[in-house]
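*Asks:* dropping a prediction and its sequence here:
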Amino acid sequence: MTNIAIGLLIFLMTFCIMEFMAWFTHKYVMHGFLWSLHKDHHHKDHDSWFERNDAFFIFYAVISMSFIMIANNTSFWYGWGIGFGILAYGIAYFVVHDIFIHQRFKMFRTTNNWYARGVRRAHKIHHKHLGKEDGECFGMLFVPFKYFKK
């Protein structure tokens, strides 16, 4: 297997692992000890377009950039696949969560296929709980099949 093929495999694996990391971080960190940063996302008791919750994007962006910089400056070339895999997931998360679901930019408003409806439905169920307890549906791109049923 060539280095390019290995790099692409690492990229794809990292992208998929990031869905688990997003679920884990959302359930145990955002709805856990860092609820103080995440709760404004559930309560909307602020006038700013920015939320304290946006700090989590910065955290993963720093990790992504660190892997890319390490790969660029050392022989650890695997860092390219890891760094760009995290970046690609961050972009997908931003498009799905912030643009498509929460409409922070007014785009994709009329998207109405089975996947889009399922993801929106799952996220709506997640937001029906205003507190950090009793939450459900912490993932983003892979949600339980029950939300895809009519």
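*Replies:* Noted; the coordinates are in hand. Because the structure is a prediction, the values reported are computed rather than measured.
*Asks:* from here on, contacts and neighbour counts on C-alpha atoms
*Replies:* Fine.
*Asks:* what strand or helix carries the residue nearest the centre of the chain?
*Replies:* Nearest to the mean C-alpha position of the chain, counting by CA atoms, centre = their mean, stands residue 93 at 4.0 Å. Per DSSP states H and E: residue 93 is located in helix 78-93.
*Asks:* residue 76 now?
*Replies:* With DSSP H and E as criterion, residue 76 is part of no helix or strand.
*Asks:* nearest spatial neighbour of residue 8, chain-adjacent residues omitted?
*Replies:* In this structure, residue 8 finds its nearest non-sequential neighbour in residue 81, 6.5 Å apart by CA to CA, 6 or more residues apart in numbering.
*Asks:* what of residue 42?
*Replies:* The shortest distance from residue 42 to any non-neighbouring residue, by CA to CA, 6+ apart, is to residue 130 (5.8 Å).
*Asks:* thought residue 44 was touching that neighbour, still the case?
*Replies:* No - counting by CA atoms under 8 Å, residue 130 stays clear of residue 44, with 10.1 Å between them.
*Asks:* of the two, who's got more company?
*Replies:* The neighbour comparison of residue 130 against residue 44 (other CA atoms under 10 Å) goes to residue 130, with 14 against 10.
*Asks:* contacting residues for the more buried one?
*Replies:* 39, 42, 43 (CA atoms under 8 Å, 6 or more residues apart in numbering).
*Asks:* let's see which of those end up in helices.
*Replies:* Within these, residues falling in helices by DSSP state H are 39, 42, 43.
*Asks:* number of residues surrounding the last one?
*Replies:* By other CA under 10 Å, 12 other residues sit near residue 43.
*Asks:* and the nearest residue to it once chain neighbours are set aside, what element?
*Replies:* In space, and not counting its chain neighbours, residue 43 is closest to residue 130: 6.5 Å by CA to CA, 6+ apart. Taking DSSP H and E as the definition, residue 130 sits outside all helices and strands.
*Asks:* presented hereafter is structure B, for comparison with structure A:
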Amino acid sequence: MLYILITILTFLAMEGVTWLTHKFVMHGFLWYLHEDHHQPKYQGIFEKNDAFFVIFAIPSIALFYFGINPELNFLFFIGLGILCYGVAYFLIHDVLIHQRFKWFKNTKNKYLVGLRKAHKIHHKHLGKEHGECFGMLYVPWKYFSM
């Protein structure tokens, strides 16, 4: 039961990590990797921004490794929470919002529509300054009532 709680708490904490990383790293000193993601109608299969999937996978992989050596421990479940958040991020950000895969094209779910609206507001700024809505799963209420 404790390990399930650790996984869930890690997943929830990742929203804060995502917000901070997006605001201060992606829109900060690693803007050169994130910039192409803010350009309209990027034509490539991959963006430089996709490097963040690898960057964010490294801690999860390391936690899996140290979480099974010498025996299964709590680090494994922290890594699992990060992995679960990464899967959710991929499904929400790349599939639902940016439609890189056409799986959820016509959703009418109010929460998912609100996520799309908030992310659209984030992308209306083509530069790294003046951004808003840096998280992924938590969206301010105003985007659901627009």
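*Replies:* Right, received. Where do you want to start? From a predicted model like this one, the values you see are computed outputs, not experimental measurements.
*Asks:* trace the residue nearest to residue 42 of the first structure over to the second structure, please.
*Replies:* Matched by TM-score structural alignment, residue 130 of the first structure corresponds to residue 126 in the second structure.
*Asks:* residue 17 of the first structure too?
*Replies:* Per TM-score structural alignment, the equivalent position to residue 17 of the first structure in the second structure is residue 13.
*Asks:* which strand or helix spans that match?
*Replies:* Counting by DSSP H and E, residue 13 of the second structure is part of helix 2-21.
*Asks:* list the helices and strands that helix packs on?
*Replies:* Helix 2-21 of the second structure makes packing contacts with helix 74-89 when contacts are defined by 3 or more CA pairs under 8 Å, 6 or more residues apart in numbering; DSSP states H and E.
*Asks:* so the helix it packs on matches what in the first structure?
*Replies:* Taking TM-score structural alignment, helix 74-89 of the second structure hits residues 78-93 over in the first structure.
*Asks:* which parts of the matching stretch are buried?
*Replies:* Across stretch 78-93 of the first structure, burial judged by 16 or more other CA atoms under 10 Å covers 78-90, 93.
*Asks:* returning to that earlier point: which of the contacts of residue 130 of the first structure sits closest to residue 143 of the first structure?
*Replies:* residue 42 (19.0 Å; CA to CA).
*Asks:* what does the closest one correspond to in the second structure?
*Replies:* In the second structure, residue 42 of the first structure lands on residue 38 (TM-score structural alignment).
*Asks:* ok, the closest residue to residue 3 of the second structure other than its chain neighbours to residue 4 of the second structure distance?
*Replies:* Leaving aside its chain neighbours, residue 3 of the second structure sits nearest to residue 77 (6.1 Å; criterion: CA to CA, 6+ apart). Residue 77 of the second structure is 8 Å from residue 4 of the second structure, where distance means CA to CA, to the nearest Å.
*Asks:* what does residue 137 of the second structure give?
*Replies:* Distance, residue 137 of the second structure to residue 4 of the second structure, by CA to CA: 20 Å.
*Asks:* neighbour count winner among those two?
*Replies:* residue 137 (20 against 14).
*Asks:* which residues touch the more buried one?
*Replies:* 15, 115.
*Asks:* what's the counterpart of it in the first structure?
*Replies:* Counting by TM-score structural alignment, residue 137 of the second structure lines up with residue 141 in the first structure.
*Asks:* against residue 70 of the first structure, how distant is its match?
*Replies:* 28 Å.
*Asks:* same check, this time on residue 105 of the first structure
*Replies:* Distance from residue 105 of the first structure to residue 70 of the first structure, by CA to CA: 33 Å.
*Asks:* so for those two, which sits in the more crowded spot?
*Replies:* Regarding residue 105 of the first structure and residue 70, a neighbour count based on other CA under 10 Å identifies residue 70 as having more, with 16 against 12.
*Asks:* list the contacts for the more buried one?
*Replies:* By CA under 8 Å, 6+ apart, the contact set of residue 70 of the first structure is 76, 79.
*Asks:* which SSE is it in?
*Replies:* Assigned by DSSP H and E, residue 70 of the first structure falls in helix 55-73.
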